[in-house]
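**Q** Would you be able to build a 3D model of this:
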Amino acid sequence: MAWDPNAFATIHVLRRRPVMDLMAALPFSLTPRTIVDLGCGAGQLSRLLAARWPLADVLAVDHSPAMLRWAADTPSRVRYRQADLTVWRPHWPVDLVISAGGLQHVAGHERLFPDLLQSLGPGGVLAVALPRPQDQTAHRLLLETAADGPWSGRLHGAWPPVEETGQRYGAQDYYDWLSPQGAVIDLWETEYFHALDGDVPLLQWLHQSALVPVMDRLTGPELDRFLAAYRRRLETAYPEHSSGSALIPTKWLFLLAQV
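**A** This is a model prediction of the structure:
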């Protein structure tokens, strides 16, 4: 099965609950003039932010050139920038720094999150939603598929170990890093359950962001073979039930901090 970038639009419709929950948690009085969307992916959240605040300058940042190319294919006034999120920081006071599913694979959250808080202007908000893929069978199967096949050499190191990424941190860690800076902090965790039928491929639903390293390293028939092998493992782990759907759990950690 070939990877279809256009599927991101369909997947976004189903994934919008965490995004909308994060947006709904933003302070009602917030009227940002400058917005930075970190780990913007295909740009859906960035365009949503630009539509909600039409006078705001919206900068969307991602490390993947492939994702940014897809994002730029949809006309909008959003500005896109390719950068390494482990080291890139805003160099001006920002009213809203936001990320929905873009930072869980980035290392060094103990430095990144305090730095992002310091980049905010007076009254600025840091809003982050972090999926917790390390708790999912699908993530383990993805790593097993990468290590078991002719593509293993090209995919070696594509995903850093959990202990080197933001996936190892819990709510207490973020509170301990940010509370000394005087921020008002709100933290919560939500587990979503999605009934997924055959109209949306299980493969593309489970790992939109985690598959980016694969798409950056594999192309053509080799990419198709990898995706087919991963899909077979997923279909065994998440069987279709008598209703015709598979019930897919996803867990997210949310953080909102205002200076």
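**Q** C-alpha from now on. contacts and neighbour counts both.
**A** OK.
**Q** Grab the nearest non-local neighbour of the residue nearest in space to the middle of the chain.
**A** Nearest to the mean C-alpha position of the chain, by Cα atoms, centre = their mean, lies residue 101 at 2.1 Å. Residue nearest to residue 101 in three dimensions, not counting chain neighbours: residue 130, with 5.2 Å by Cα to Cα, 6 or more residues apart in numbering.
**Q** Can you point out the helix or strand that includes residue 186?
**A** Using DSSP states H and E, residue 186 sits within strand 184-196.
**Q** List of residues touching the following helix or strand past that strand?
**A** For strand 184-196, the succeeding helix or strand toward the C-terminus, using DSSP H and E, is helix 202-206. If you take Cα atoms under 8 Å, 6 or more residues apart in numbering as the criterion, helix 202-206 is touched by 7, 11, 138, 196, 227, 230-231, 234-235.
**Q** And the strands in the stretch 1-150 of the chain, which stretches?
**A** 34-38, 57-62, 79-82, 94-100, 120-131 (DSSP state E, counting those that start in this stretch).
**Q** Pull up the gap between residue 125 and residue 188, please.
**A** For residue 125, the distance to residue 188 equals 16 Å [Cα to Cα, to the nearest Å].
**Q** between these two, which one's more packed in?
**A** Set residue 125 next to residue 188 and count neighbours by other Cα atoms under 10 Å: residue 125 wins out with 28 against 11.
**Q** Now show me the structure for the sequence below, then we'll compare the two:
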Amino acid sequence: MHSNIAPAVRPPALDGSAPSAPTWDPQQYLRHAGHRTRPFLDLLTRISELPTPAAHSDEGPGPRIADLGCGPGNVTALLAERWPDARITGFDLSPEMLARATAEHAGPTAGGGRLDFRHGDIADWMPEETYDLIVSNAALQWVPSHPGSFAAWLHGLRPGGTFAFQIPGNFGAPSHRLLAELCDTPRWHSRLAGHGARYVHLLEPAEYLARFTELGCAVDVWETTYHQLLQGPDPVLDWVKGTALRPVLTALGDDREAVESFLAEYREALREAYPPGPRGTVFPFRRIFAIARKEAGPC
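**A** Below you'll find the model as predicted:
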């Protein structure tokens, strides 16, 4: 979901129904771009060199890269800074995010590469060509089945290619726990049950390590908790308006009275859970990172 990406795939519903995809607001999502981008930068520094241009055919000398859940494209552009000759495609389901990404980032890059953006739901995305790097930033938490796609995504890499991602690991934090509890209260249950889901399908770092080890990859998995100092009134509410609250706001739609009432209840709960200090509000932000490198043999 850049600060980064705002991954626009459908969140799970606890009742088994198929909820509509949330409507994303690129401007709101990017309000905390500095904090949201930091985990991706940390991920990027740990990705080793990609297969050499000599290993490529007449497709071009630069690496081929896919960004799954590219959101407004701001971190996709960071890939072009790292690999300026690369041909990079960002995939996202949100028309709003794709429009922002295309308007601000699509086109040729300084090193002879190119950035483009395509509509695609990463819940069922499969490589249609061979990639040197498949990366996903804060998106896979929206895809309950994502571990089941690892083998196919790795199969779409060249030997020596890399699959790398980072996801939130803070769904037990007050920001998300309080949201889930509020959605399940008698007042909101009929309209919002499941929209504050806690993403229990996410694995812990050791489980991701085991998955990739079983697939024969060289693996680097770790976690980090950033203690971010947010500014302004109700900054945690402002933060989640760009991500975790999107399914709720989409479900409430144009019912402004319901939106304001829900936000008022949630705001009060967040104020108690995250009291402001003299220099801002501390917001712990746990992230899980994984880098899997495909070896020469099967992976």
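**Q** TM-score for this pair?
**A** Remark: TM-score between the superposed chains equals 0.84 [TM-score structural alignment, normalised by the length of the first structure]; 253 aligned residues with a Cα RMSD of 2.7 Å.
**Q** Could you save the strands of the stretch 1-150 of the first structure as CSV and add columns showing distance to residue 20 of the first structure?
**A** Shown next, in CSV, are those (distance: least, Cα to Cα, whole Å):
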stretch, distance to residue 20 of the first structure
strand 34-38, 15
strand 57-62, 18
strand 79-82, 22
strand 94-100, 10
strand 120-131, 10
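**Q** With residue 252 of the first structure as the reference, name the closest of these.
**A** Comparing the strands of the stretch 1-150 of the first structure against residue 252 of the first structure with Cα to Cα, the closest turns out to be strand 120-131 (4.3 Å).
**Q** For that closest one, give me every contacting residue.
**A** Strand 120-131 of the first structure has contacts (Cα under 8 Å, 6+ apart) with 18-19, 22, 26, 93-104, 116-117, 250-259.
**Q** and it, which stretch of the second structure?
**A** On the second structure, the counterpart of strand 120-131 of the first structure by TM-score structural alignment is residues 157-168.
**Q** Could I get the buried residue list for that stretch?
**A** Buried residues in stretch 157-168 of the second structure, counted by 16 or more other Cα atoms under 10 Å: 157-168.
**Q** can you map out the helices along the stretch 151-259 of the first structure?
**A** For the stretch 151-259 of the first structure, the helices defined by DSSP state H, counting those that start in this stretch occupy 152-155, 171-178, 202-206, 212-217, 220-237.
**Q** Just tell me what residue 16 of the first structure corresponds to in the second structure.
**A** Checking TM-score structural alignment: residue 16 of the first structure goes with residue 37.
**Q** Just confirm its match contacts residue 76, I think it does.
**A** No. Residue 37 of the second structure is beyond contact range of residue 76, at 10.8 Å (criterion: Cα atoms under 8 Å).
**Q** Settle this for me: residue 24 of the second structure is touching residue 97, isn't it.
**A** Yes. Using Cα under 8 Å, residue 24 of the second structure makes contact with residue 97 at a distance of 6.9 Å.
**Q** before we move on, the earlier item: so what does the residue nearest to the centre of the first structure match up with in the second structure?
**A** Matched to the second structure by TM-score structural alignment, residue 101 of the first structure sits across from residue 138.
**Q** what range in the second structure matches stretch 187-195 of the first structure?
**A** Using TM-score structural alignment, stretch 187-195 of the first structure lines up with residues 221-229 of the second structure.
**Q** Please work out which residues outside the matching stretch touch it.
**A** Applying Cα under 8 Å, 6+ apart, the contact partners of stretch 221-229 of the second structure are 35, 205-206, 208-209, 279-291.
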